[in-house]
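Enquirer: Coordinates only, no sequence provided:
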């Protein structure tokens, strides 16, 4: 079973774990340093007590008697109940003990310390002590010495360290909890743009695509995500707008032939007619059916282009030969409109012959519709290192500058004047662009000073030859 955790909770836990780990390491280091510090303090205090004992024993003088020395020692340790002293002679016999409760039974029986500084416990109370030899002045030639075991009760140290440890662990817990809360707050605030993305996505619909997320208050880590989301919304809005326009254009273009068919059929059925009249009506209806069929075929072609499923052959194509063939095809229509079509240059490309001929045919047909009498259509073909260019230019009404970028859209015509002159559905240039793009090229349009020029640029192959 997959376990799902909140990203905010994960970050908060991570903050808490990191903070607790660092604090635990710091506490352990601090405790170690504190133990070493107290050990130095204890050693310093024990050495001070040894000096005090040595001075007290030697202050009685050479002729001092034992009761006087003992009395001097007892006066020196008045008020020092946490310190004990055990004296032995050279043979290890215990001579005298001050505060015997600080020593174990074995030590009172003569056991010596194992090292210079040792720790032991008496009645669950920790002690630390040192054992030194103290020389006593005498009248003889040999100096007399005794062994002194000095013990220090560490109970106050242990209680202090225990309270420090308790306070430290409590601080670690509180700090970890605070780090978790701060991490949760920071993550919660930092992920606010993502929550806004979710809220915006829930409110989105085909009619509400104009919403955008604010970028100014977004953290740097999610700003790219917010910008990408806004870009996606903009593209969706534009796509839905185009889809709506496309649907409206399809309905508009289909309405005319369907209306004509219905009108002609109703007229034909209004009264009995002769066989010739029925044949004329059916011939007129056939023209409308052909118009609808061409429109449906063009829309299917564009749908394949949108899905990148336009399959085309890879054969060498002589563009000059294809252009000449189309000039011959349109010769009768051009003579009827008193328009001259000329071709200049030659080059070859790799592609699908029928598709490229259709693209060029669309440009020539479009130019014929908008070229005035005694005008000229020029097809120029040339090639260089950048690629092969095929330009179709004609004189006539210019395309407005604000329409140049839209003339390759479906069902779009350059202007009302150009629309009134043509009978097409406005799909020819869109099909031409799809064919050119399927061949790895691009098409541009320019209209200025009474001349309109469409230029197709295709990739250059080894068979391409300059004009």
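Expert: Cool, got the structure. Note that the structure is predicted; figures quoted are calculated from it, not measured.
Enquirer: C-alpha only now, for contacts and for neighbours.
Expert: OK.
Enquirer: Show me what the strand of greatest length in the chain is packed up against.
Expert: Scanning the chain for the longest strand, with DSSP state E as the assignment, gives strand 125-136. Secondary-structure packing of strand 125-136 (3 or more CA pairs under 8 Å, 6 or more residues apart in numbering; DSSP states H and E): helix 7-59, strand 117-122, strand 144-153, helix 155-190.
Enquirer: Can you mark which positions in the very next helix or strand once past the first one are buried?
Expert: Heading C-terminal from helix 7-59, the first helix or strand you meet, by DSSP states H and E, is helix 66-76. For helix 66-76, the neighbour count (16 or more other CA atoms under 10 Å) marks 69, 70, 72, 73, 74 as buried.
Enquirer: Nearest to residue 136 among the residues you listed?
Expert: Using CA to CA, residue 69 comes nearest to residue 136 of the buried residues of helix 66-76, at 10.6 Å.
Enquirer: pretty sure that closest one contacts residue 56?
Expert: Yes - contact criterion CA atoms under 8 Å: residue 69 and residue 56 qualify, at 7.1 Å.
Enquirer: For residue 23, give me its contacts.
Expert: The contact partners of residue 23, by CA atoms under 8 Å, 6 or more residues apart in numbering, come to residue 172.
Enquirer: Just the element for residue 267, please.
Expert: helix 220-270.
Enquirer: by contact count, what packs against that helix?
Expert: Short answer (3+ CA pairs under 8 Å, 6+ apart): helix 220-270 packs on helix 192-203, helix 275-306.
Enquirer: Residue 51: which of the buried residues of helix 66-76 is nearest?
Expert: Among the buried residues of helix 66-76, and counting by CA to CA, the member closest to residue 51 is residue 73, at 11.7 Å.
Enquirer: before we go on, here's another structure to hold up against the first:
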């Protein structure tokens, strides 16, 4: 079985097959109707000849006997070359044959036909005949009934039908080819958007993702595909842009500790030093190594979160207890700068305690870095019938409005002033968002009038909270 892999060729073939099938059906029906029509015409002509024969042989005004009437019949068929007449008496003897070329030898010898209406062939020419009995006027007591077999040559009909059939089949073939050509043209034009998809995909590269498909002339069946392809290109372009920014940020963030390590090592090797000096240099290098290790660990954590492989436990977590524990942890740093940290409200959720504590710790640490001396950080916990909200708010330099949407991106900081006050790599808020999303929640930020507030919203699968 031949398989057609081209969709255009398949549609063209389907058009051709459907057109040919319909035309063949029409041709067959038309041929049968034409055959029936010619049969009706033939029978009408035969009946007319029978009437002529009957009137000629039964003419009351004619003089003479049977022989004279038969001679008169011969004269009446002069010029009717396509019609033959064979007369037999009641004993089957042939009395006369008009145009004997229309009868077989057996018929001319007196063999009766097989039925009232019968068909036969003489020298390759088809004939149709009808036999009737005709009662001549009586002459005394002698029976004058004779049988008349009228034959009609159908060659002209057969030739005409053959010409019609040949023309019909030629028309079917031509129409099928035209339908195939039309189907190919329609499919070729209709699939043009798909070819544009292919051409666009071949031109795509990491540096060329701005191309889009035009959907103005696309058919409805292809428009959704083209729109989805354009959406995919937009997502790829945004993803490559983020990847480029991410790579640049990683290079920037790693360059500082690596540069510090190289500088300190070069300085240490520039001349002989004491053991204490070497220990100080190694301690400083260790801090840089720890910074790089934390950065790598955070990036691996984010990579797992993006791949949806960030597994977490499900246990009752009292948010008030976790917040109080973190307040105690950051108390020394806060007192050093006379920053107050207060907690309001309480609620419990189902989740991973360590991960949720890490998310809250990132928010408190971020707030401490950007809260001025003698400022205040407020942790508010509240719940309703469906959600639990945990907000960390602090006073300080606001985040510009155009940076709010990007504050949770990797290595991003809200402003130059906020960046100058932080020592982190800009991964804390990205990690916090990944933890919240892993728990089916959302996080948002608002910053205005000298105050910034980060709000975590978690689904309300709450466990009974402790007071």
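Expert: On my side now, so go ahead. Computed from a prediction, not measured in an experiment: that's the story for all the values here.
Enquirer: How alike are these chains, TM-score-wise?
Expert: TM-score for the superposed chains, counting by TM-score structural alignment, normalised by the length of the first structure: 0.94, backed by 467 aligned residues with a CA RMSD of 2.3 Å.
Enquirer: Redo the helices and strands packed on helix 220-270 of the first structure as CSV? Include mean neighbour count and distance to residue 102 of the first structure.
Expert: Output for those, formatted as CSV (neighbours: other CA atoms under 10 Å; distance: least, CA to CA, whole Å):
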stretch, mean neighbour count, distance to residue 102 of the first structure
helix 192-203, 14, 66
helix 275-306, 14, 97
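Enquirer: closest to residue 440 of the first structure out of those helices?
Expert: Going by CA to CA, the one of these nearest residue 440 of the first structure is helix 275-306, 12.7 Å.
Enquirer: re earlier: so which of the helices and strands packed on helix 220-270 of the first structure comes closest to residue 135 of the first structure?
Expert: Nearest to residue 135 of the first structure among these is helix 192-203 (80.4 Å), distances taken as CA to CA.
Enquirer: by how many degrees do the closest one and helix 220-270 diverge?
Expert: 10 degrees (axes from the mean of the first three to the mean of the last three CA atoms, to 10 degrees).
Enquirer: what's the mean deviation for helix 192-203 of the first structure versus the second structure?
Expert: By mean CA distance after the TM-score superposition for the first structure, the fitted helix 192-203 of the first structure averages 1.9 Å away from its aligned residues in the second structure.
Enquirer: Might you calculate how far that helix sits from the centre of the chain?
Expert: Relative to its chain's centre, helix 192-203 of the first structure lies at 16 Å (CA atoms, centre = their mean, to the nearest Å).
Enquirer: Could you do stretch 188-205 of the first structure as well?
Expert: On CA atoms, centre = their mean, the centre of stretch 188-205 of the first structure falls 16 Å from that of its chain.
Enquirer: corresponding residues in the second structure for it?
Expert: Aligned using TM-score structural alignment, stretch 188-205 of the first structure spans residues 188-205 in the second structure.
Enquirer: got a list of contacts for the matching stretch?
Expert: 8, 211, 212, 213, 215, 218, 219, 222, 226, 229.
Enquirer: of these, buried ones?
Expert: Here, 16+ other CA under 10 Å leaves 8, 212, 213, 215, 218, 222, 226, 229 buried among these.
Enquirer: Now distance to residue 94 of the second structure too, for these, in a markdown table please.
Expert: Below are those laid out as a markdown table (distance: CA to CA, whole Å):
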| residue | distance to residue 94 of the second structure |
| --- | --- |
| 8 | 70 |
| 212 | 93 |
| 213 | 90 |
| 215 | 87 |
| 218 | 82 |
| 222 | 81 |
| 226 | 87 |
| 229 | 90 |
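Enquirer: and the residues you listed, which two are the farthest apart?
Expert: Most distant of these, by CA to CA, are 8 and 212, 24.2 Å apart.
Enquirer: What is the neighbour count of residue 326 of the second structure?
Expert: Neighbour count of residue 326 of the second structure, defined by other CA atoms under 10 Å: 18.
Enquirer: Spatially nearest residue to it (excluding sequence neighbours)?
Expert: residue 361 (6.6 Å; CA to CA, 6 or more residues apart in numbering).
Enquirer: and what of residue 358 of the first structure?
Expert: Nearest one to residue 358 of the first structure, counting by CA to CA, 6+ apart, is residue 432 at 7.5 Å.
Enquirer: I figured the one you found was touching residue 357, is that so?
Expert: No - applying CA under 8 Å, one finds residue 432 of the first structure not in contact with residue 357, separated by 9.8 Å.
Enquirer: Give me the more crowded residue out of those two.
Expert: residue 432 (25 against 19).
Enquirer: follow-up on the earlier one: and the residue nearest to residue 358 of the first structure, what is it in contact with?
Expert: 358, 359, 360, 362, 363.
Enquirer: same check, this time on residue 391 of the second structure
Expert: Counting by CA under 8 Å, 6+ apart, the residues that residue 391 of the second structure touches are 378, 379, 380, 381, 453, 454, 455, 456.
Enquirer: Just give me the match in the first structure for it.
Expert: Aligned partner of residue 391 of the second structure by TM-score structural alignment: residue 391.
Enquirer: Please, which helix or strand holds that match?
Expert: Assigned by DSSP H and E, residue 391 of the first structure falls in strand 387-395.
Enquirer: Same question for residue 458 of the second structure.
Expert: Residue-wise, residue 458 of the second structure maps onto strand 451-459 under DSSP H and E.
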